[in-house]
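>>> Sequence and predicted structure below; questions after.
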Amino acid sequence: MKWRGRRQSDNIEDRRQQTSAGGYRGGRRLPVRLPKGRGGRFGLVGILIIVGVSLFLGVDPAVLLQGGMQPVSQVENRQPVQGDEPSQFVAVVLADTEDTWHTLFANAQRQYEEPKLVIFSDTVNSACGYAQSAMGPFYCPGDRKVYLDLSFFQDLKNRFGAPGDFAQAYVIAHEVGHHIQTLLGISQQVNKQRSKLSKAEGNKLSVMLELQADCFAGIWAYYADNARQLLDAGDVGEALNAAAAIGDDRLQHQGTGRVVPDSFTHGTSRQRVRWFTKGFETGNVDTCNTFAAAEL
């Protein structure tokens, strides 16, 4: 990936020098509970409508939802990004996602709201609660921030067998994809609907949400390649390898030797590869409607 010498985002919080108390036992995502009275009258059909029209047809989902999740006010202890190469890489990738989504939102006559990205070590406190590095990168809709312990990139290479800088970039772009879903009101409606369903049915909605974020990551890769020529030969293969490496079926098989489809929350390796590829090949947000897809 041709990232050196490119613009770095200012939306980075470096908390690696801070000490966090407490702990958190969780998964790979941290949803936040919706405030009462926010978007509660839309069911799954409402989700399909919102996703189908999306902002790229000029419809403001906030109007449809009559308000959405508001960011939680927090006192930030911001520090400048240190001069190490991994943090510089993260800042460049985040900046490039900003370029892509600013353009797409502007084409829809809207203004893109940039997320923050927090670099931390070991544990971190977010609006969604305390989290440990072991859960991996995550996006918190409560404060609209992406959280990343840079040690995950070593895990991606050594534990999951997915090396390469573009594999790392895919992970960041996927979490930014969750930010896009929050701006569109999709995440809020999924969380609301999921609370009314059985665990297995709720997991299916979670899979749709995660696969859509993979598709959004693919859209970023499309523009990074076609508009700014960031990709080197083999980069797409690195991203696809990473997507496959963290599929629910592969992770479950590696962990327990068993695969339980009803417990999937992120999608199979094949599904994750398929939806990233959809975004990358088309660059079209309309192709990312996982909620209306006949087949995931």
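Right, received. Where do you want to start? All of these numbers come straight from a predicted model, not from anything done at the bench.
>>> hey, let's count contacts and neighbours off CA atoms from now on
Fine.
>>> tell me the strands in the stretch 51-200 of the chain, going along the chain?
Using DSSP state E, counting those that start in this stretch, the strands of the stretch 51-200 of the chain run over 116-120, 123-126, 129-132, 138-140, 145-149.
>>> Out of those, flag the one nearest Leu205.
Leu205 lies closest to strand 138-140 among the strands of the stretch 51-200 of the chain, at 17.1 Å (CA to CA).
>>> Distance check, the residue most central in space within the chain against Val118.
The centre of the chain sits closest to Glu175, judged by CA atoms, centre = their mean, with a distance of 2.0 Å. Going from Glu175 to Val118 by CA to CA, to the nearest Å gives 12 Å.
>>> Touching both of those two, which residues are there?
Counting by CA atoms under 8 Å, 6 or more residues apart in numbering, the shared contacts of Glu175 and Val118 are Val146.
>>> try this one next to it:
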Amino acid sequence: MRLDDERESSNIDDERGAGGSGGGRAPIRIGIGGLLLALGALYFGVDPKIVFSLLEGSASGGNQSAVVQQQSAQGPDPQKQFISRVLASTEDVWTSYFQQLGRTYHEPRLVLFTGAVQSACGYAQASMGPFYCPADQKVYLDLAFFQELKNRLGAGGDFAQAYVVAHEIGHHVQNELGIMEKVNGRNGGLTERGATSASVRTELQADCFAGVWAKRADDARKILQSGDIQEGLNAAAAVGDDRLERAGQGYVVPDSFTHGTSAQRANWFNRGLQSGDIRQCDTFSAPSL
């Protein structure tokens, strides 16, 4: 990605080293006029049992947060700068898009943490992965997640990281547009699971919104380089429910899906990437996903 000359966002809260690593594993619950169970566990909400089976026996995973924290204290932090520039790019794209809609985009904040963090949606450990909390309009990210994405799921590269951030910002866009509130009202919270559930449709739409950002950012600033799009598609596919379930437990249970299959996630990301139009991201009206 070509981001070296781009501005950095001022909406970064660096809380690395401020959190603890203790405490029990607790589900993330999101409140939008009530409790909304959304981003359950690692890799955008997969069943924690699958996640922990994937991480079991890892000798290095538990130390990655400490490594990130140590690096941040030694001076320049290229990874933080990169994330800040990606965030700034999403701010520019969505501010412009909302202006076209006659609306105002309220920029979210992104919190970098290590080990564990307390959000308005509850306590979360790094093993739960990146998540967006509508209650405080913040994205929470432990940078060690990107090592897991690369080493364990085979989805490395700078644009794969940008996709992760853009997906979570996609949830903020949903929140800004009132989509989350409407879905929560219809379903009493995204506690349902299954291949065609509201939870899956919500996550696939966030993937599509990530693609919309990439298309519009590239049109405006020519940020994409050769291989970037494939990195994004690889990252989207890497975190599909079917792939993670097969890796974690050896078989797939569609009734347990919360985020969609690898093919669906890559398809909806690509749909946003090709169109640059949020009207093409209506997963809730789509007869098939």
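Done, it's in. Since the structure is predicted, the reported quantities are computational estimates derived from the model, not experimental observations.
>>> show me what contacts the residue nearest to the centre of structure 1?
The contact partners of Glu175 of structure 1, taken as CA under 8 Å, 6+ apart, are Pro137, Phe138, Tyr139, Val146, Ala213.
>>> switch to 6 Å and redo it
Tyr139 (CA atoms under 6 Å, 6 or more residues apart in numbering).
>>> hmm, back to that, turn the strands of the stretch 51-200 of structure 1 into a markdown table, columns for distance to Ile47 of structure 1 and mean neighbour count.
Formatted as a markdown table, those follow (distance: least, CA to CA, whole Å; neighbours: other CA atoms under 10 Å):
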| stretch | distance to Ile47 of structure 1 | mean neighbour count |
| --- | --- | --- |
| strand 116-120 | 26 | 22 |
| strand 123-126 | 27 | 21 |
| strand 129-132 | 26 | 20 |
| strand 138-140 | 20 | 25 |
| strand 145-149 | 23 | 24 |
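>>> among the ones you listed, which is nearest Ile49 of structure 1?
Closest to Ile49 of structure 1 of these, according to CA to CA: strand 138-140, at 24.0 Å.
>>> what stretch of structure 2 lies opposite that closest one in the alignment?
Here strand 138-140 of structure 1 aligns to structure 2 at residues 131-133, judged by TM-score structural alignment.
>>> The residue nearest to the centre of structure 1 pairs with which position in structure 2?
Alignment note: Glu175 of structure 1 maps to Glu168 in structure 2; criterion TM-score structural alignment.
>>> Against Ser89 of structure 2, how distant is its match?
Relative to Ser89 of structure 2, and taking CA to CA, Glu168 of structure 2 is found at 14 Å.
>>> Can you tell me the element Gln254 of structure 1 falls in?
Assessed by DSSP states H and E, Gln254 of structure 1 sits inside helix 248-256.
>>> That helix vs structure 2, average offset?
For helix 248-256 of structure 1, the mean deviation from structure 2 after alignment is 0.2 Å (mean CA distance after the TM-score superposition for structure 1).
>>> So which bit of structure 2 is that helix matched to?
Using TM-score structural alignment, helix 248-256 of structure 1 pairs with 241-249 in structure 2.
>>> Figure out how far that stretch is from the centre of its chain.
18 Å (CA atoms, centre = their mean, to the nearest Å).
>>> Check which residues of it are buried.
In terms of neighbour count (16 or more other CA atoms under 10 Å), stretch 241-249 of structure 2 has its buried residues at Asp241, Asp242, Arg243, Leu244, Glu245, Ala247, Gly248.
>>> May I see the residues you listed arranged in JSON lines, with distance to Asp255 of structure 2 as well?
Shown next, in JSON lines, are these (distance: CA to CA, whole Å):
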{"residue": "Asp241", "distance to Asp255 of structure 2": "11"}
{"residue": "Asp242", "distance to Asp255 of structure 2": "11"}
{"residue": "Arg243", "distance to Asp255 of structure 2": "14"}
{"residue": "Leu244", "distance to Asp255 of structure 2": "14"}
{"residue": "Glu245", "distance to Asp255 of structure 2": "12"}
{"residue": "Ala247", "distance to Asp255 of structure 2": "17"}
{"residue": "Gly248", "distance to Asp255 of structure 2": "16"}
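>>> Quickly name whichever of those is closest to Phe52 of structure 2.
Distance to Phe52 of structure 2 across the buried residues of stretch 241-249 of structure 2 (CA to CA) is lowest for Gly248, with 8.3 Å.
>>> Phe52 is in contact with the closest one, correct?
No: checked against CA atoms under 6 Å, the pair Gly248 of structure 2 and Phe52 is beyond contact range at 8.3 Å.
>>> quick one: which of the strands of the stretch 51-200 of structure 1 is nearest Leu296 of structure 1?
So among the strands of the stretch 51-200 of structure 1, strand 138-140 is nearest, using CA to CA, at 22.6 Å.
>>> The closest one vs structure 2, average offset?
Relative to structure 2, strand 138-140 of structure 1 is 0.2 Å off (mean CA distance after the TM-score superposition for structure 1).
>>> Could you list every helix and strand in contact with that strand?
Applying 3 or more CA pairs under 6 Å, 6 or more residues apart in numbering; DSSP states H and E, we find strand 138-140 of structure 1 packed against strand 145-149.
>>> Residue in structure 2 paired with Gln271 of structure 1?
Matched across to structure 2, Gln271 of structure 1 falls on Gln264, judged by TM-score structural alignment.
>>> That match: helix or strand, and which one exactly?
helix 262-275.
>>> Mean deviation, that helix versus structure 1?
Following the fit onto structure 1, the mean deviation recorded for helix 262-275 of structure 2 is 0.4 Å by mean CA distance after the TM-score superposition for structure 1.
>>> Taking helix 269-282 as reference, get the angle to the helix holding Gln254 of structure 1.
Between the axes of helix 248-256 of structure 1 and helix 269-282, defined by axes from the mean of the first three to the mean of the last three CA atoms, to 10 degrees, the angle is 140 degrees.
>>> which residues are in contact with helix 248-256 of structure 1?
Looking at helix 248-256 of structure 1 with CA under 6 Å, 6+ apart, the contacting residues turn out to be Val259, Phe264, Gly267, Thr268.
>>> mind listing what the first one touches?
Taking CA under 6 Å, 6+ apart as the criterion, Val259 of structure 1 is in contact with Asp249, Gln252, His253.
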